[in-house]
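# Below are the sequence and a predicted model; questions follow.
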Amino acid sequence: MSHFLGEFECKLDAKGRLMLPAGLRKQMPDVEREGLVINRGFEKHLVIYTRKEWDTIVADLSKLNQYEKKTREFIRYFTRGATELSVDAAGRVLLPKSLMEYGEISADVVLASQFNKIEVWAKDAYDSQLDNEPDNFANLAEEVMGAGRRADV
């Protein structure tokens, strides 16, 4: 499984193409051959997965009980808008208009690495979210990572 590292500010060109930063492309040496998948995130942002990672997610989804209504709804909403991205010779990908509208993305974006995926945010939305950092980040860390979690960090 790939774990990406870095945060990158980028600009889309007039056609909605995103130049993948060299620092990210180095972390995805097979991206031109394997491709990428972009999808809606849980908040108002987009998420890019390697094709291999997306296939793993879809395999997990296919194991869920589709006779349950909530499961069907989740799968439907989670996969809505999922689109394959091809990287051109210049290292660019064309973001689908419908997903750009969902993420309220225009020209300025931030690519934020999150383990096995890359979040794509409108720059102002990303900045706004980070401006809402909890008053006591240490308390949040304890709540999320404490009690019964790893002690070697």
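Happy to help now that I have it.
# Only C-alpha atoms from now on, for both contacts and neighbour counts.
Noted.
# now do the same end-to-end measure for stretch 96-114.
21 Å (CA to CA, to the nearest Å).
# residues making contact with it?
3-13, 16, 39-40, 44-46, 81, 83, 118-123, 126 (CA atoms under 8 Å, 6 or more residues apart in numbering).
# Stretch 60-79 too?
39-40.
# Among the contacts of stretch 96-114, which lie within helices?
123, 126 (DSSP state H).
# Buried ones from the contacts of stretch 96-114, can you make that a ChimeraX selection?
In ChimeraX, this line selects whichever of those come out buried by 16 or more other CA atoms under 10 Å:
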select :4,5,7,10,11,12,16,39,40,44,45,46,83,118,119,120,121,122,123,126
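# Which residue, other than its chain neighbours, is closest to the most centrally placed residue in the chain?
In the chain, the centroid-proximal residue (CA atoms, centre = their mean) is Val47; its distance is 2.2 Å. Of all residues not flanking Val47 in the chain, Glu119 sits nearest, at 4.5 Å (CA to CA, 6 or more residues apart in numbering).
# ok, structure two:
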Amino acid sequence: MSQLIGEYVCKLDTKGRLLVPSDLVQQLPGVKDDGLIALCGFEKQLNIYPKAEWDKKVKKLSKLSEYDEKSRTFLRLLTRGATPLKLDGAGRVLFPKQLLEYAGITNEMTLTCLFTRIEAWNTTTYNKMMNETPTNMADLAQQLSHIIEGGDDE
């Protein structure tokens, strides 16, 4: 899969359905057949994966030991609320109420693409985070440069 790009501010209808932007659907081959997986994120946002990407993640995560308490706890937290989402004929997905409540999303959300996943945020929370983050991007880049410039994995 190629990298997902874009940021979208979207309205939910009264039933909690999101009309997935057509530009985003075009970046998600197979999404109409395979759907998406949505789950709680680390920072009160939702993580949304194309089904094929989620399957890759599950394959890696399944290597964690079920006998290790930290692994079990991590997996429970990570997969909290995991729900398959299917696009209907109009290109909408219905989010479960508990996921929307977790992220504080009521009638509007911001979708932001991060390579192979999409984050769904309460728009106000997202804008506040992005505008008030005191971290200097140049400092972050310098701290992470060993990873960013560390080698070509292709």
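That came in fine, so what should we check first? This structure is a prediction, so every number in the text was calculated from the model and none was measured.
# Got a TM-score for the pair?
Aligned and superposed, the two chains score 0.93 in TM-score terms (TM-score structural alignment, normalised by the length of the first structure); 151 aligned residues with a CA RMSD of 1.5 Å.
# Just want to check the distance between the residue nearest to Val47 of the first structure and Thr56 of the first structure.
Applying CA to CA, the value for Glu119 of the first structure to Thr56 of the first structure is 18 Å.
# likewise Asp152 of the first structure?
Separation of Asp152 of the first structure from Thr56 of the first structure (CA to CA): 28 Å.
# okay, those two: which has more neighbours?
Neighbours were counted for Asp152 of the first structure and for Thr56 using other CA atoms under 10 Å; Thr56 has more, 13 against 4.
# Return the set of buried residues in the helix or strand containing the more buried one.
Using DSSP states H and E, Thr56 of the first structure sits in helix 51-62. Buried residues in helix 51-62 of the first structure, counted by 16+ other CA under 10 Å: 51, 53-54, 61.
# Could you do stretch 105-116 of the first structure as well?
Neighbour count says stretch 105-116 of the first structure has 105-106, 109-113 buried, by 16+ other CA under 10 Å.
# Then stretch 124-139 of the first structure?
Applying 16+ other CA under 10 Å to stretch 124-139 of the first structure flags 125-126 as buried.
# Show me the contact partners of that stretch.
With CA under 8 Å, 6+ apart, stretch 124-139 of the first structure has contacts from 110, 140.
# mind checking the end-to-end distance for that stretch?
Stretch 124-139 of the first structure: ends 27 Å apart by CA to CA.
# cool, stretch 55-71 of the first structure as well?
End-to-end distance for stretch 55-71 of the first structure, by CA to CA: 18 Å.
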